[in-house]
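Enquirer: model the structure of this input:
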Amino acid sequence: MRNTYAQQNKWAGYWFILPSLIIMMLLIAYPLLFGGYISLFNTNLLNKWEFVGFDYYLQAIKDPEFLQKIGLTFKYTGLVVIGNLFVGTFLAIILNMKLPGRLIFRAILILPWLFPDVVVALLWKWLFNPLYGLINHILGGMNLISEPIAWLDKPEFALFGVVMASIWKGYPLVMILVLAGLQSISKDLYEAAEIDGANKWKSFLHITLPGLMPVLVVTIILETVWWFKHFTIVWLLTAGGPVNATSVISIDIYNTAFQDFRFGKAAATAVIVFFICLLISYLYRRFLANDDN
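Expert: Here you go, the predicted structure:
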């Protein structure tokens, strides 16, 4: 009886995680494997399945336009992640202070994260509108511009507009994670540093920053992977234009699959993006994580 009871306890944990495991296999593992499978074919997913092997991968690596779009995606991702880290960390430090009404400001500042991407894109499209947009109105009222600027219609400004909208959408996640990290740092460390004569800057460098490093590593990995493959905001604001100024790799995958109906080539590009995200995560963990992690 003891052996039977021990065996039941041994398998009980597996039975509890089985439903979640099945759901993950259906929603995550199967699409990944199927995407890798169709990347080996020239297919329309209906009646055309011409095996091409790794031809699409070789074409992508040798294609200068593909490499240019990967470079643009890195640029877009880097600007958004840096902006999110700066804005989110700055606001988290302020909200961690004992200021009146900070709970209200926390609720207000988290709102962009709660809005759907479609709402965020439409809101910023209205703000950037050259005829009645609020941004041109403010800049014109301050005499900083002499005529309205078509922010999303000019190649030199389009990427800036997309990055601004993405930062506004993404900073609340960084703010929440950094704020949680700040509140986990013991106040005794700051008191001891103050007794030893350390100023605010030295306390930040030697206490706050090391204490936040585990949180920052996870945050940077999540942010980079998320924005590297982001699609919705870019598509709704510019659809990759003008003149491919904002044509990040997710836009290229969408156009290849659903406009050119070259699903095999699109899947191959998506697989390459997947491995790039894995490499980014590994490099972050390798060079930013502490030894204890």
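Enquirer: use CA for all of it now, contacts and neighbours both
Expert: Noted.
Enquirer: tell me, how many residues neighbour Thr122?
Expert: No, residue 122 isn't Thr; it's Leu. Counted with other C-alpha atoms under 10 Å, the neighbours of Leu122 add up to 15.
Enquirer: secondary structure class for it?
Expert: Three-state assignment for Leu122 (DSSP: H, G, I helix; E, B strand; the rest coil): helix.
Enquirer: I'd say it and Trp235 touch.
Expert: No - at 11.0 Å, Leu122 and Trp235 do not qualify as touching, with contact defined as C-alpha atoms under 8 Å.
Enquirer: sequence B follows; please return its structure for comparison with A:
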Amino acid sequence: MAKERETTKKESSGKTLQAMKRKREPYLYLLPTIVLMLLLLIIPICMVVRYSFFDNVIVKKDPVFAGLKNYAMILSDKTFFVAVKNTLFFVGASVIVHMFLGMLFAILLNTRYIGINLKAFFRVIYVLPWMFTASVIAILWKMMMNPNGIINYLLQITNLTSSHIEWLGSRNFALFSVTLINIWAGYPFYMVSILAGLQGIPTDLYEASAIDGANAVQQFIRITIPQLKPIIISLFMLDFVWTIQQFALIWMTTGGGPINATEMISTFIYKRGFSKYQYSQASASAVILLVVCSVIAVFYVRHQRERD
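Expert: This is a model prediction of the structure:
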């Protein structure tokens, strides 16, 4: 009897050890990613938040705790509010037109009136802007928007303008121009996502609605939009966060100029930190941007959970 009890105890302890190993295994697989996220994401964010509460860090050897002084200076800076206004226009126009163009091209590529080979050709053409890096896009559009570039040439031969327009060098056109470039570069993401959503909608819904007498517009409003709603909301939120953080395209086309005409929050933070060496104010600006993006991220996660 004693031997049997010992064997049963050994078996139960062996089972518990196996169970513990199974529970630990997923965390061991995740450990490299967790360490990388800790080193490259969590710790830098905590450092930036800490810097925002001190008098000019990095430049000074012994920075003094300044409380909310840096935030007050940023929120009373006229250039910051110019950057916020430009960013709101840039982000709002980009997100709305991205959705419109993405939906339009996705519907065109999903229609049954175009052949398979022609669809494949147009898919390659439409998705090309998404393949280019920010530096390639910036160089390409700077050449086209040059006063002697192709855009001014086409406008002149069609008698739409008689002068050479400084698209990226004029305060009147610079913000519109960089927004146009960003729209061109970003719409393929919407197009590909919406096209995947359209192809996942059952054709039975359209056939049943056609029998009931619904036309194409009614089918689009009553079937297509509700079926694509989860994808559209996710795209809006992701695009908002990505566009509000856009830096490379702005910096390589206008640098935030001329005279702050295209100054964005991202370029404002960069200039404060690496041109004026006011790292604490740059950190405070970055924390404000982080809070805005975090609010959108919370809504995105909640929407994903509801969708699941």
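Enquirer: how much does stretch 86-95 of the second structure stray from the first structure?
Expert: When the first structure is superposed, stretch 86-95 of the second structure averages 0.9 Å from its matched positions, counting by mean C-alpha distance after the TM-score superposition for the first structure.
Enquirer: so where is that stretch in the first structure?
Expert: Using TM-score structural alignment, stretch 86-95 of the second structure lines up with residues 72-81 of the first structure.
Enquirer: check stretch 161-169 of the second structure too.
Expert: The alignment of stretch 161-169 of the second structure onto the first structure (TM-score structural alignment) spans residues 145-153.
Enquirer: got the end-to-end distance for the matching stretch?
Expert: End-to-end distance for stretch 145-153 of the first structure, by C-alpha to C-alpha, to the nearest Å: 17 Å.
Enquirer: quick one: contacts of it?
Expert: Applying C-alpha atoms under 8 Å, 6 or more residues apart in numbering, the contact partners of stretch 145-153 of the first structure are 128-131, 136, 139-140, 157-159, 161, 237-238, 241-242.
Enquirer: taking those together, which two end up most distant?
Expert: Using C-alpha to C-alpha, those span at most 25.5 Å, a distance reached by Gly140 and Gly241.
Enquirer: higher neighbour count, the two?
Expert: When Gly140 of the first structure and Gly241 are compared for neighbours, Gly241 comes out ahead with 20 against 15, by other C-alpha under 10 Å.
Enquirer: the stretch 151-293 of the first structure: helices as residue ranges?
Expert: Counting by DSSP state H, counting those that start in this stretch, residue ranges of the helices within the stretch 151-293 of the first structure are 155-184, 187-195, 200-203, 209-228, 232-237, 249-258, 263-287.
Enquirer: tabulate those helices (JSON lines), appending distance to Ala12 of the first structure and mean neighbour count.
Expert: As requested, the helices of the stretch 151-293 of the first structure are exported to JSON lines (distance: least, C-alpha to C-alpha, whole Å; neighbours: other C-alpha atoms under 10 Å):
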{"stretch": "helix 155-184", "distance to Ala12 of the first structure": "34", "mean neighbour count": "20"}
{"stretch": "helix 187-195", "distance to Ala12 of the first structure": "42", "mean neighbour count": "13"}
{"stretch": "helix 200-203", "distance to Ala12 of the first structure": "48", "mean neighbour count": "13"}
{"stretch": "helix 209-228", "distance to Ala12 of the first structure": "31", "mean neighbour count": "18"}
{"stretch": "helix 232-237", "distance to Ala12 of the first structure": "42", "mean neighbour count": "21"}
{"stretch": "helix 249-258", "distance to Ala12 of the first structure": "42", "mean neighbour count": "19"}
{"stretch": "helix 263-287", "distance to Ala12 of the first structure": "33", "mean neighbour count": "18"}
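Enquirer: out of the ones you listed, nearest to Ile23 of the first structure?
Expert: helix 263-287 (20.6 Å).
Enquirer: from the chain's centre, how far out does the closest one sit?
Expert: Counting by C-alpha atoms, centre = their mean, to the nearest Å, helix 263-287 of the first structure is centred 14 Å from the centre of its parent chain.
Enquirer: same question for stretch 216-230 of the first structure.
Expert: Offset of stretch 216-230 of the first structure from its chain centre (C-alpha atoms, centre = their mean): 5 Å.
Enquirer: any idea how far the residue nearest to Gly149 of the second structure when sequence neighbours are not counted lies from Lys15 of the second structure?
Expert: Nearest non-adjacent residue to Gly149 of the second structure, counting by C-alpha to C-alpha, 6 or more residues apart in numbering: Met143, 6.1 Å away. As judged by C-alpha to C-alpha, Met143 of the second structure and Lys15 of the second structure stand 69 Å apart.
Enquirer: please apply the same query to Phe220 of the second structure.
Expert: From Phe220 of the second structure to Lys15 of the second structure the distance is 57 Å (C-alpha to C-alpha).
Enquirer: before we move on, what about Leu175 of the second structure?
Expert: Relative to Lys15 of the second structure, and taking C-alpha to C-alpha, Leu175 of the second structure is found at 66 Å.
Enquirer: now swap in Phe274 of the second structure and tell me
Expert: Distance, Phe274 of the second structure to Lys15 of the second structure, by C-alpha to C-alpha: 58 Å.
Enquirer: now do Ile150 of the second structure
Expert: According to C-alpha to C-alpha, Ile150 of the second structure stands 74 Å off from Lys15 of the second structure.
Enquirer: what ranges do the helices span in the stretch 1-150 of the first structure?
Expert: Using DSSP H, counting those that start in this stretch, helices in the stretch 1-150 of the first structure cover 2-24, 30-38, 55-62, 64-95, 102-109, 111-114, 117-127, 134-141.
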